[in-house]
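Participant: Next come a sequence and a model predicted from it.
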Amino acid sequence: MSAEPSIRERRQPTAQEFRDMQNSQEFGELRSKFRSFAFPMTIAFFVWYIAYVLIATFASEWMATPVFGSINIGLIFGLLQFVTTFVITYVYIVFANKNLEPRQSAIRKKMEG
């Protein structure tokens, strides 16, 4: 007696089917939708990070300005880098669940049956 649950076999698409899907309009729309989020968000974060590094380098006296206690502007900006990363991750998850996952599921169903 086997304790293994029965798993529905997925159809394995051929290499040609993968190439055809890669060239399809629906895959192009998925790729375009992903890029419309990823590229601007990457550029925005990179600009924010470079600004932080440049300010720390060329305005170190300003970054050393105490805000409260031994907490200074530079430390706050550094911590905001982490906050920004978590916010971008959260926003991406919401975006992907709403805009990418339905398209991905449709493609997967079409490819695997």
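Facilitator: Good, I have the coordinates. Numbering: from 1, shown residues only.
Participant: For the rest of this, base every contact and every neighbour count on C-alpha atoms.
Facilitator: Fine.
Participant: Just the buried positions in the helix or strand residue 91 falls within, please.
Facilitator: Taking DSSP states H and E as the criterion, residue 91 maps to helix 73-95. Residues 73-75, 77, 81, 92 are the ones in helix 73-95 that count as buried (16 or more other CA atoms under 10 Å).
Participant: list the contacts for residue 66?
Facilitator: The contact partners of residue 66, by CA atoms under 8 Å, 6 or more residues apart in numbering, come to 72-73.
Participant: Verify the stated contact: residue 55 with residue 64.
Facilitator: No - using CA atoms under 8 Å, residue 55 is not in contact with residue 64; the gap is 10.9 Å.
Participant: Surely residue 67 is in a helix?
Facilitator: No - per DSSP: H, G, I helix; E, B strand; the rest coil, residue 67 lies outside any helix segment and is strand.
Participant: So what's the residue count around it?
Facilitator: 13 (other CA atoms under 10 Å).
Participant: Can you tell me, leaving aside adjacent residues, what's nearest to it?
Facilitator: residue 73 (6.4 Å; CA to CA, 6 or more residues apart in numbering).
Participant: just to revisit the earlier point, what inclination does whichever helix or strand comes after the helix holding residue 91 have with respect to helix 73-95?
Facilitator: Per DSSP H and E, the first helix or strand lying C-terminal to helix 73-95 is helix 101-112. With axes from the mean of the first three to the mean of the last three CA atoms, to 10 degrees applied, the angle from helix 101-112 to helix 73-95 works out at 50 degrees.
Participant: dropping in the other structure now:
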Amino acid sequence: MEEESVADREARAYQSVSEAEDFAQLKHRFKAFVLPWTIAFMAWYLLYVACNNWARDFMKTEVIGNVNVALVFGLLQFVSTFVIAALYGRYANRKLDPLAAGLNAKFKRERRR
């Protein structure tokens, strides 16, 4: 009888993990965070671009001294990027990492069989 190769064991282990309910839950939770935040960020970015193209008088409005609305919007693009990254980090630590750790352990167990 021929012994199962490492690649075959890993393929079987991956198949087992990918069919697990936790894997489906992990994908769902990931999409539930990423999709709305991606849409929100893209809408915010496109608003910035649209205002720079078609609302130039508004973007030239001075807020404080020589600081205008365009500069504030530009800086808020960076701020929003870091805020979303921080929110994702917290979300992943609470909702994704525990599931991923369990699936990783399952993969390792299945691979050894």
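Facilitator: Sure, I can see it. On a predicted model such as this, the values are computed, not experimentally measured, just so you know.
Participant: tell me the two of the buried residues of helix 73-95 of the first structure that are most distant?
Facilitator: Spatial extent of the buried residues of helix 73-95 of the first structure (CA to CA) is set by the pair 73 and 92 at 28.0 Å.
Participant: center of the first structure - which residue?
Facilitator: Closest to where the C-alpha atoms of the first structure average out (CA atoms, centre = their mean) is residue 92, at 5.1 Å.
Participant: Can you find the partner of that residue in the second structure?
Facilitator: Correspondence of residue 92 of the first structure to the second structure, assessed by TM-score structural alignment: residue 88.
Participant: for the first structure, what's the longest helix?
Facilitator: helix 25-58 (DSSP state H).
Participant: Could you tell me where that one falls in the second structure?
Facilitator: Counting by TM-score structural alignment, helix 25-58 of the first structure corresponds to residues 21-54.
Participant: what number of residues lie near residue 61 of the first structure?
Facilitator: Residues contacting residue 61 of the first structure under the criterion other CA under 10 Å number 12.
Participant: what sits up against the regular element (helix or strand) spanning it?
Facilitator: With secondary structure defined by DSSP H and E, residue 61 of the first structure is part of helix 60-63. For helix 60-63 of the first structure, the external contacting residues (CA under 8 Å, 6+ apart) are 55-56, 72-75.
Participant: mean offset of it relative to the second structure (after superposition)
Facilitator: Following the fit onto the second structure, the mean deviation recorded for helix 60-63 of the first structure is 0.7 Å by mean CA distance after the TM-score superposition for the first structure.
Participant: Show me which residues of that helix are buried.
Facilitator: Buried residues in helix 60-63 of the first structure, counted by 16+ other CA under 10 Å: residue 63.
Participant: Kindly report the same for stretch 10-28 of the second structure.
Facilitator: Within stretch 10-28 of the second structure, the residues scored as buried using 16+ other CA under 10 Å are 10, 12-14, 16-17, 23, 26.
Participant: got the end-to-end distance for that stretch?
Facilitator: 24 Å (CA to CA, to the nearest Å).
Participant: for stretch 63-75 of the first structure, same thing?
Facilitator: Stretch 63-75 of the first structure has an end-to-end distance of 8 Å (CA to CA).
Participant: How about stretch 62-81 of the first structure?
Facilitator: Stretch 62-81 of the first structure has an end-to-end distance of 18 Å (CA to CA).
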